[in-house]
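Enquirer: Just need the structure, nothing else, for what follows:
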Amino acid sequence: MPAYLRNVEDSYIVAPEAVNSAIMGFSNSFNDIDIQITRPLGSNAVLMYVVLGRTLRSVVILKGWLIEWVVIREGYDERRRNFKPMSESKIQSFQKVTDNANAAMLHFCAPTHPELSVKSFLTWLHSYITLFTQPCKKCGLHLSNNLPPTWRDLRTLDPYHEECKP
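Expert: Below you'll find the model as predicted:
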């Protein structure tokens, strides 16, 4: 089997305790992030509920170290009525963040360094703690087209509106 395929398989086959320990260690390094881990489909599938302060909630599905699915949700109305964690948000700003999270998930995928890819993704996701408070790095506005800066630069984590991103 080619080496690159073995690395991908290694990302799937990992001790559950190692994944839990690393994720909880990351969670403990920030005081405004709360991560809950469940394993509903067996020992290798991981369902993470990530809460970023009062800004957003997300559901991240991992298989071993490989991020397979992300959805971002929040909003007072979404929490109260018929909350289904796997369904998409009805709020446009969180739909945009979900789209960007799925792009980031692919960007940070590194089969040779699977733990680093999850940590990098969670660091990027943590940058959304300022979703509604930090202005766009390019135009300096908090809102553009009635949306906050929903895009975060993948290297610098700077916030941008979709139409302002470099």
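Enquirer: Going by C-alpha atoms from here, please, whenever you check contacts or count neighbours.
Expert: Noted.
Enquirer: and the spatially most central residue of the chain, which of the three is it?
Expert: In the chain, the residue lying closest to the centroid (Cα atoms, centre = their mean) is residue 125, at 4.5 Å. Residue 125 carries the three-state label helix when classified by DSSP: H, G, I helix; E, B strand; the rest coil.
Enquirer: Residue 134: how many residues sit nearby?
Expert: Under the neighbour criterion other Cα atoms under 10 Å, residue 134 is assigned a count of 17.
Enquirer: How much space separates the nearest residue in space to it that is not next to it in sequence from residue 150?
Expert: Nearest non-adjacent residue to residue 134, counting by Cα to Cα, 6 or more residues apart in numbering: residue 142, 6.7 Å away. Residue 142 sits 10 Å away from residue 150, going by Cα to Cα, to the nearest Å.
Enquirer: I'd assumed residue 72 was in a strand, is it?
Expert: Yes. Assessed by three-state DSSP, residue 72 belongs to a strand.
Enquirer: To check against the first, give me the structure of this:
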Amino acid sequence: MADAVNLEAFAQAIAAVQALRSSVTRVFDCLKEGLRNQGGLEEREKSFLGGVQEGLGAVTRDLSELERLSNLVGKPSENHPLHNSGLLSLDPVQDKTPLYSQLLQAYKWSNKLQYHAGLASGLLNQQSLKRSANQMGVSTKRKPKAQPTTLILPTQYVDDVISRIDRMFPEMSIQLTRPNGTSAILLVTLGKVLKVILVMRSLFIDRTVVKGYHENVHTDDGKVTDHATTALLHYQLPQMPDVVVRSFMTWLRSYIKLFQAPCQRCGRFLQDGLPPTWRDFRTLEAFHDTCRQ
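Expert: Predicted coordinates for the structure are as follows:
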């Protein structure tokens, strides 16, 4: 157990600190004034040195007194009990079950995580208007519908959102299935160019796989799948999940001209035998993967 704080010695130590500050101030005042104009040069030098020595002597005495009192004050307890959890620090086998120290560490990390999560949420809300792809044919004056505020959305609401998105893009066909009853799997066919499988949790996209129109969906994922996964991380707006899905589908629709659009930087259709597979998140322009840097 740590020693209790000696309040009387603590008050004396505060007074000693004030005295030490006054002594140091007098020394600096003496140095600032320098040699006075009264008397001869030798007399002024003796007066100056005498004042400095007297001031330094006072500083030394006050410092010694402060050190003496600091030893009498004592140290406060280093334990910070969290209500009844403070009893864990009395465990006699602390080395084998360090529950108290682990609890304190977890409490600190929890506070830190909550603080950084709040900062991240504020930054994402500020950038919400910049994280949506161009909305083709959608009026900016139309009043948005009220969105559910929970992460678990009704099945009928999810089906209605997917149905509206399917009608928005004639070049795409969306087939919705629920093999496990709740989670939805979307098979998106983009013309005769690509087939995309989207695994959804409510109205949030968890996984995406992009394949060529004639490719086997069980083969390894390709470059476009990597780009689609990056797009999922970019289009994030938890308060409006339907906007996220619609923005992602708008971005995905730009691949309808995968083999017809040239790279916006080099102007070529093929580079190393591949078409421009990257699509800008805001402008939807085509780039080769190496040209977008």
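Enquirer: Looking at residue 142 and residue 150 of structure 1, which is more packed in?
Expert: Neighbours per residue, other Cα under 10 Å: of residue 142 of structure 1 and residue 150, the larger number sits with residue 150, 24 against 19.
Enquirer: ok, now which ones touch that one?
Expert: Applying Cα atoms under 8 Å, 6 or more residues apart in numbering, we find residue 150 of structure 1 in contact with 93, 96, 97, 100, 131, 159, 160, 161, 162.
Enquirer: Using JSON lines, lay out those residues together with secondary structure, neighbour count and distance to residue 28 of structure 1.
Expert: Shown next, in JSON lines, are the contacts of residue 150 of structure 1 (DSSP: H, G, I helix; E, B strand; the rest coil; neighbours: other Cα atoms under 10 Å; distance: Cα to Cα, whole Å):
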{"residue": "93", "secondary structure": "helix", "neighbour count": "19", "distance to residue 28 of structure 1": "27"}
{"residue": "96", "secondary structure": "helix", "neighbour count": "18", "distance to residue 28 of structure 1": "27"}
{"residue": "97", "secondary structure": "helix", "neighbour count": "23", "distance to residue 28 of structure 1": "24"}
{"residue": "100", "secondary structure": "helix", "neighbour count": "19", "distance to residue 28 of structure 1": "25"}
{"residue": "131", "secondary structure": "coil", "neighbour count": "22", "distance to residue 28 of structure 1": "21"}
{"residue": "159", "secondary structure": "strand", "neighbour count": "26", "distance to residue 28 of structure 1": "24"}
{"residue": "160", "secondary structure": "strand", "neighbour count": "25", "distance to residue 28 of structure 1": "28"}
{"residue": "161", "secondary structure": "coil", "neighbour count": "24", "distance to residue 28 of structure 1": "30"}
{"residue": "162", "secondary structure": "coil", "neighbour count": "18", "distance to residue 28 of structure 1": "31"}
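Enquirer: which one among those gets closest to residue 116 of structure 1?
Expert: Proximity of those to residue 116 of structure 1 (Cα to Cα) peaks at residue 100, which lies at 19.0 Å.
Enquirer: The closest one contacts residue 151, doesn't it?
Expert: Yes. Residue 100 of structure 1 is within contact range of residue 151, at 6.5 Å (criterion: Cα atoms under 8 Å).
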